[in-house]
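J.: Sequence first, then the predicted structure:
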Amino acid sequence: MIEYSKSQSAGILTLQKEGLMPQEEKLEIGKKHRSLLIGVPKEILKDEGRIALTPLGVELLTSCGHQVLIESNAGKVANFEDLNYSEHGATIVNNSGQIYQCDIILKVAPLTIEEIDLLKGDQLIISSLHVTFQSDAYIRKLMAKKITAIAFEYLKDLNDTFPVVRSMSEIAGTASILIAAEYLSNQHGGKGEMLGGVTGVTPSEVIVIGAGIAGESAARTAQGLGAHVKVFDYSVYKLKRLQNNIGERVFTSVIQPKVLANALKSADVAIGAYKLINQEPKFIVSENMVKDMKKGSVIIDISIDQGGCFETSQLTTHSDPVFRKHGVVHYCVSNIPSRVARTASYTLSNIFSPILQRIGETAELKHLLKTDSGLRSGIYMYRGILTNQYIGNLYGISSKDINLLMAAF
């Protein structure tokens, strides 16, 4: 212990009183904020009415000093007027070309080739990808623009779940049962049955293939209407989880072709909700199984954006949603949540507003990617370098591990 003389002690006391004592050097460790220029274009994909930022989401971002450009009428289908956006701090732009010059582009549908041509390059694109509907030329065109791209379907949250997939699947699962009910009724040329159960009348039979979020939502909705529900999946764990989450006894079975085929013979509704993540598309229900289904029964293939669960499925649109094959109604619209565009938009905005805030709180995106594994998992291209091995294998393009790239940059 150091001892001081009376004169030294008095001097130190004086320095303390006057605030002149030497202090430890304090390094700035706070986050460095930057202003983002975010562009939200109007969706040109037919029947796509969702928008990834609501007026409240815009207000959250502009209050942090970010600039948000919204293309005129981008939110119209979801019943968000231009005035709603401008009142919350957005700049309304009539020229889509101006939107695509922003540093960050946030949209719902994948970019089209024409939209990629409008990009200035070296930008961050946040959108869905629907990789099975793209091509090697599409991926290479993005690479040539030195794009960093985040796919809705690959993005994870702090709980290691897929927030966009989860929320859209929840909406799609619930909506699928309501849609099936419409096509069972006389209103759309159905066989005139009500989906559910009425006292004294045999309840409808609903088969749900896939025990994920969409399947669980579909099963819960059908169960609530009084239908007799059977759920099939390859995973016993997922079936148990669904059973526990629903809280009621539901018939569950591991997918076995003979058992599934017998169940489909008496089904009024079949929901295809089996999701594939970075796997080759494959159908679960063969055409022969569909042939054996009752005439007038309804198939809703939620998984059509990944190839579909049914061999007979073909992509349809909201404007022309159904076709009949072997006497069975097929509804194979890829973006079912767009039927309830406003609800879906609120959900998307709740996910992406905080993400954009976090991006703005770092000096560069790479700093956030190094610490945020969920956001990093959403990256399938970084500065023009493909980082998703599945996409690379699918289209014969070499890819590099994003974790190795982060170490290099």
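T.: Done, it's in. Numbers count the residues shown, from 1 in each chain.
J.: C-alpha only now, for contacts and for neighbours.
T.: Fine.
J.: now do the same end-to-end measure for stretch 357-375.
T.: This stretch, stretch 357-375, spans 13 Å end to end (Cα to Cα, to the nearest Å).
J.: Which positions within it qualify as buried?
T.: For stretch 357-375, the neighbour count (16 or more other Cα atoms under 10 Å) marks 357, 359-362, 366, 368-369, 373-375 as buried.
J.: so Leu142 makes contact with Ile116?
T.: Yes. Between Leu142 and Ile116 there is a contact at 7.0 Å, judged by Cα atoms under 8 Å.
J.: number of nearby residues for Ala344?
T.: Per other Cα atoms under 10 Å, the neighbour tally for Ala344 reads 24.
J.: same question, Lys258
T.: Counted with other Cα under 10 Å, Lys258 comes out at 10.
J.: Over to Gln16?
T.: As a burial measure, Gln16 scores 12 neighbours (other Cα under 10 Å).
J.: Tell me which stretches of the stretch 101-250 of the chain form helices.
T.: For the stretch 101-250 of the chain, applying DSSP state H, counting those that start in this stretch gives helices covering 113-118, 136-144, 163-184, 213-225, 236-246.
J.: Which stretch among those approaches Leu60 most closely?
T.: helix 163-184 (19.5 Å; Cα to Cα).
J.: try it against this one:
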Amino acid sequence: MIKMSTYALVTTSLVAIFSGSGCSNNLKKPTVNTPKFQKASLDTRTSGIKTQTHKASYSKKPQPTQAKPNKHGDTWERVFQGFKLPNHTNKAQVQRFVNQYGRNPRQLSALSERASTYLHMIVHEVDRRNLPTELALLPFVESAFKPDVFSHAGAAGLWQFIPETGKRYGLRQAKGYDARMDPFAATGAALDYLEKLNADFNGDWLLALAAYNCGEGRVQREINRNRSKGLPTDFWNLSLPKETREYVPRLLAFKELTRNAKRYGIALADTPNEAKLAQLRVDKPVNLRQVALQAGLDADHLISLNPYFRTGITTPHYSNRIVLPREHAQRLTQVIATLPPASPRAAGNAHQYNTLATTRTGKKASKSTQYTRVKTNLRSAQLHKQKVNA
């Protein structure tokens, strides 16, 4: 289970703001010992409601020692400082994708702009666990940092969880709600899963990453097969599915391209080393489009940060958290405090709020391809993937 780690907690009679990078796959309020509090820099106040800002940790385990990033740098520098995997750039499989992606630096610059929304949140959680920051680049490969996409196999979200694995790691899926598309919860669940896989394969991150793609059973069977023949059992020598054989090199190519962006003509998006997102606890149904419009903000942007609410109206019985731009936390808190609970009937058609993609390449679904239709295909896709991995 992921422990929610937050570095600013603002409590009011209505809402609490989790500012920063608490990633939790437990959508209920955590039951923990009372933490020790210290003052933090964020002080959000609402009219007529007293608030107090604290620095809080929800983890019972001692936090791992971390190297402090350069406070004057940006999040990308923090990523580069945390790289821990060996350099495999000389591998032909990696060079193939370095060359392929490197031919279009503008596209990579655009991808880095999309990543900038979530990168600090992910890196913060990776750092908190003392994991290699190469893992923070995995959404480049999985979803191109789009939290609202489905793959052809029914995987969803930034980290592309298939339904059964998502459920196993606490990502609830119901009509009108899909926690696999919650960037905070899914990040916590993905890192949980990756840590488990890394332990399964004795600390070999390349094998863990391969297993994240095609399943630990398939990877272990290939290891056993090679071992029985006296062959090497590292990732590069296993007979894995084509997608998996390309999956790890793609990640390593993104590592090379981002670390040496200037060499390849890539302009990484300006990403200050500070939180861009906050989490707002709201215990009533809220129409996100209405909230944004009343606050004078871009409604589509607020909707895009919360694709797990498939109709654009929050469902507190599934999750009482809203993701929002940190810079607008105070204004949105004030608006929500004045609004009555939203009616589910106000949602209208789901596609008006959250457009679905049907493939990992971002191909848009037609208006007739709504959530209910995609959902009916998820179980068959899961069964198909299990057969492929068998």
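T.: It's in. If you're wondering where the values come from, they're calculated on a predicted model, not measured in any experiment.
J.: TM-score for this pair?
T.: TM-score for the superposed chains, counting by TM-score structural alignment, normalised by the length of structure 2: 0.25, backed by 159 aligned residues with a Cα RMSD of 6.6 Å.
J.: Go through stretch 383-390 of structure 2 and flag the buried ones.
T.: Within stretch 383-390 of structure 2, the residues that count as buried by 16+ other Cα under 10 Å are Lys385.
J.: one step back: which of the buried residues of stretch 357-375 of structure 1 lies at the shortest distance from Ile177 of structure 1?
T.: Gly374 (31.3 Å).
J.: will you turn the helices of the stretch 101-250 of structure 1 into JSON lines that also has distance to Val93 of structure 1?
T.: Listed next are those as JSON lines, based on distance: least, Cα to Cα, whole Å:
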{"stretch": "helix 113-118", "distance to Val93 of structure 1": "15"}
{"stretch": "helix 136-144", "distance to Val93 of structure 1": "24"}
{"stretch": "helix 163-184", "distance to Val93 of structure 1": "27"}
{"stretch": "helix 213-225", "distance to Val93 of structure 1": "36"}
{"stretch": "helix 236-246", "distance to Val93 of structure 1": "45"}
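J.: so which of those gets nearest Gly11 of structure 1?
T.: Between those, helix 163-184 lies closest to Gly11 of structure 1; by Cα to Cα that is 61.8 Å.
J.: So for that closest one, what gets flagged as buried?
T.: Those would be 163-178, 180-184, for helix 163-184 of structure 1 by 16+ other Cα under 10 Å.
J.: closest one to Met381 of structure 1 among the helices of the stretch 101-250 of structure 1?
T.: Of those, nearest to Met381 of structure 1 by Cα to Cα is helix 136-144, at 7.6 Å.
J.: ok, and for the closest one, which residues are buried?
T.: 139-143.
J.: Can you add distance to Tyr85 of structure 1 and give those back as JSON lines?
T.: Listed next are the buried residues of helix 136-144 of structure 1 as JSON lines, based on distance: Cα to Cα, whole Å:
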{"residue": "Ile139", "distance to Tyr85 of structure 1": "33"}
{"residue": "Arg140", "distance to Tyr85 of structure 1": "35"}
{"residue": "Lys141", "distance to Tyr85 of structure 1": "32"}
{"residue": "Leu142", "distance to Tyr85 of structure 1": "30"}
{"residue": "Met143", "distance to Tyr85 of structure 1": "32"}
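J.: Could you point out which of the residues you listed is nearest to Val40 of structure 1?
T.: Among these, Leu142 lies closest to Val40 of structure 1 (Cα to Cα), at 18.3 Å.
J.: quick one, strands of the stretch 51-200 of structure 2?
T.: 52-57, 173-174, 177-178 (DSSP state E, counting those that start in this stretch).
J.: any idea how far Leu264 of structure 1 lies from Val206 of structure 1?
T.: From Leu264 of structure 1 to Val206 of structure 1 the distance is 9 Å (Cα to Cα).
J.: Those two: who's more crowded?
T.: Neighbour comparison, Leu264 of structure 1 and Val206: the larger count goes to Val206, with 30 against 24 (by other Cα under 10 Å).
J.: you'd agree the more buried one is up against Leu225?
T.: No. Using Cα under 8 Å, Val206 of structure 1 makes no contact with Leu225, being 10.9 Å away.
J.: any idea how far Ser116 of structure 2 is from Leu288 of structure 2?
T.: 22 Å.
J.: With Thr376 of structure 2 instead?
T.: 26 Å.
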